[in-house]
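S.K.: Attaching a predicted model along with its sequence, questions to come.
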Amino acid sequence: MSDITYLPLANGAWAYLCAFQDACSKHVVGWHVMATMPEELVTTALQRAFWAQPPTPGLVVHSDRGGQYCGNAYRALLHERQAVRSQSRRGECYDNAQAESLWSRLKTEVLELREWPVFADLDDAQASAADYFDYYNHDRLHSSIGYQMPYHAHQHLLQTTALNCPA
C-alpha cells in the first residue's frame, strides 16, 4: 500500500513523504521525502521498496488515484518487476485506509512530541522520517499483527512464503 502525505516545515512550506507498506506485516519497505511531489517521489520510494524486498511476480501494489501513481515511469517500474497496479475506487477514501492510518500514527507520534509541531527544514523532515520508520518497523508493537513488530512479522511472512512456494 502506498500514499503521499504533507509534512509542515517551519518556513511555512511543505515537504512530501511517500511510503510503501506491506499490507500483511505493516512493514514500511520503502519511502522517500522531497520538497515537491513529482512522479519521482513515488518511483524513488518504490525502487527503495523493491531493493529492500525484491517482489515476486504478481505482487499487488495499491495506492490512491493520485497523479503520481498514474505516470508512465511508475507504471513502467511496476511492469518491469511484474507487479500489478491497484488503485482505490473513485471517491472511496476507505480503500486506502491502511496508508492513511500510517500517516496518522506518524503525525501523532512525531509531531505531537515537538514544542512547535513542524519540521525545521527538509533535512529535518527526512531525518525524522528515517528515525520514525526505523522505530515503526523494529520497535513498535501492532495489535493487528498479534502485538509483533512489523519487521519480525515481515521476516516471518517471508520465511513462511518461501517454505510454501514450489522451487
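M.R.: That came through, no problem.
S.K.: When you work out contacts or count neighbours from here on, use the C-alpha atoms and nothing else.
M.R.: Will do.
S.K.: what residues are up against residue 34?
M.R.: Listed by C-alpha atoms under 8 Å, 6 or more residues apart in numbering, the contact partners of residue 34 are 15-17, 41, 122.
S.K.: 7 Å instead?
M.R.: 15-17, 41 (C-alpha atoms under 7 Å, 6 or more residues apart in numbering).
S.K.: Throw those residues into TSV and include secondary structure, thanks.
M.R.: TSV is the format used below for those (DSSP: H, G, I helix; E, B strand; the rest coil):
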residue	secondary structure
15	strand
16	strand
17	strand
41	helix
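S.K.: ok, residue 99 touching residue 2?
M.R.: Yes. Taking C-alpha atoms under 7 Å as the definition, residue 99 is a contact partner of residue 2 at 6.0 Å.
S.K.: sec struct for residue 61, please.
M.R.: Secondary structure of residue 61, per three-state DSSP, is strand.
S.K.: separation between it and residue 109?
M.R.: 26 Å (C-alpha to C-alpha, to the nearest Å).
S.K.: So for those two, which residue has more residues nearby?
M.R.: residue 61 (18 against 12; other C-alpha atoms under 10 Å).
S.K.: Now do the buried residues in stretch 33-44.
M.R.: 33-35, 37, 39-44 (16 or more other C-alpha atoms under 10 Å).
S.K.: Near the residue nearest to residue 57 when sequence neighbours are not counted, how many other residues are there?
M.R.: In this structure, residue 57 finds its nearest non-sequential neighbour in residue 82, 4.9 Å apart by C-alpha to C-alpha, 6 or more residues apart in numbering. Neighbours of residue 82 under the rule other C-alpha under 10 Å: 15.
S.K.: second one coming, line it up with the first:
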Amino acid sequence: LSLVTDAFSRKIMGYELSNEMKATDVVKALDMTISNRQYRHYAIHHSDRGLQYCSAVYQAALQKGDIRASMTDGYDCYQNALAERINGILKQEFLLSACSTLNELKQLVEESIFIYNELRPHLSLGMKTPNQVHKKDQQQTLLV
C-alpha cells in the first residue's frame, strides 16, 4: 500500500494498492494526490529512501507536479514518523480482516481510508478529522 499524506491535515491524499512495490505503483498514488490537490501551496514530498522513491520515474513525476523531494538521511523510522504513524493506524484499527483477493483488499483499503479521512477524529488535530482540517486550511488559503 502506497500512501501520500498531507502533513498539515494528516489527510491521505492519494494511495495505490498492488502486490508489488514498483515505482510505477507509487507514481499512481502521487498522481491521485496531484489530481485531488485543490490549492497550490509550495509542496514538499517527504519519503524514505526506498528504491521506488529514488527512481527516475518517481522523481520525474514529482518534478512534473511541481513538488520538491525530501528524503530521510537513512533508514531511521523516526525521520518519517508521520508515515509510520498512519501505516500503524491503518493496520491496527482498520485492516483487520483477512481478504481472499486483491480486489477484496482494495475495497477494504478504500473504505478504511474514507473512514480515516472523513470520520476518525485525531487528538493531534483538536479532535477534528483530517478532512475537516484540510478543508479549513483550503478555505483560509483562498482568503489570502
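M.R.: Arrived safely. Computed from a predicted structure; not experimentally measured.
S.K.: neighbours of residue 95 of structure 1, just the number please.
M.R.: Count around residue 95 of structure 1 with other C-alpha under 10 Å applied: 16.
S.K.: How about residue 31 of structure 2: what's its closest non-neighbour residue?
M.R.: residue 14 (7.5 Å).
S.K.: Surely the one you found is in a strand?
M.R.: Yes. Under three-state DSSP, residue 14 of structure 2 sits within a strand.
S.K.: Please, where are all the strands along structure 1?
M.R.: Taking DSSP state E as the criterion, structure 1 contains strands spanning 2-8, 14-21, 28-34, 60-63, 84-87.
S.K.: after superposition, how close is the third one to structure 2?
M.R.: In other words, strand 28-34 of structure 1. Compared with structure 2 after the fit, strand 28-34 of structure 1 shows a mean deviation of 0.5 Å (mean C-alpha distance after the TM-score superposition for structure 1).
S.K.: what's the matching range in structure 2 for that strand?
M.R.: Alignment of strand 28-34 of structure 1 against structure 2: residues 12-18, by TM-score structural alignment.
S.K.: hang on, the earlier thing: columns distance to residue 141 of structure 1 on top of the buried residues of stretch 33-44 of structure 1, output as TSV?
M.R.: Listed next are the buried residues of stretch 33-44 of structure 1 as TSV, based on distance: C-alpha to C-alpha, whole Å:
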residue	distance to residue 141 of structure 1
33	25
34	28
35	31
37	31
39	32
40	31
41	28
42	27
43	29
44	27
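S.K.: which one of those is nearest residue 105 of structure 1?
M.R.: Distance to residue 105 of structure 1, by C-alpha to C-alpha, is smallest for residue 33 among the buried residues of stretch 33-44 of structure 1, at 17.1 Å.
S.K.: That closest one - nearest residue in space that isn't next to it in sequence?
M.R.: residue 17 (4.5 Å).
S.K.: In contact with the one you found, which residues?
M.R.: By C-alpha under 7 Å, 6+ apart, the neighbours of residue 17 of structure 1 are 4-6, 32-34.
S.K.: Mind picking the two most distant members of the residues you listed?
M.R.: Longest span within the contacts of residue 17 of structure 1, C-alpha to C-alpha: 6 and 32, 12.1 Å.
S.K.: what about these two, which has more around it?
M.R.: The neighbour comparison of residue 6 of structure 1 against residue 32 (other C-alpha under 10 Å) goes to residue 32, with 22 against 17.
S.K.: Is it correct that that one is in contact with residue 45?
M.R.: Yes. If you go by C-alpha under 7 Å, residue 32 of structure 1 and residue 45 touch, sitting 4.9 Å apart.
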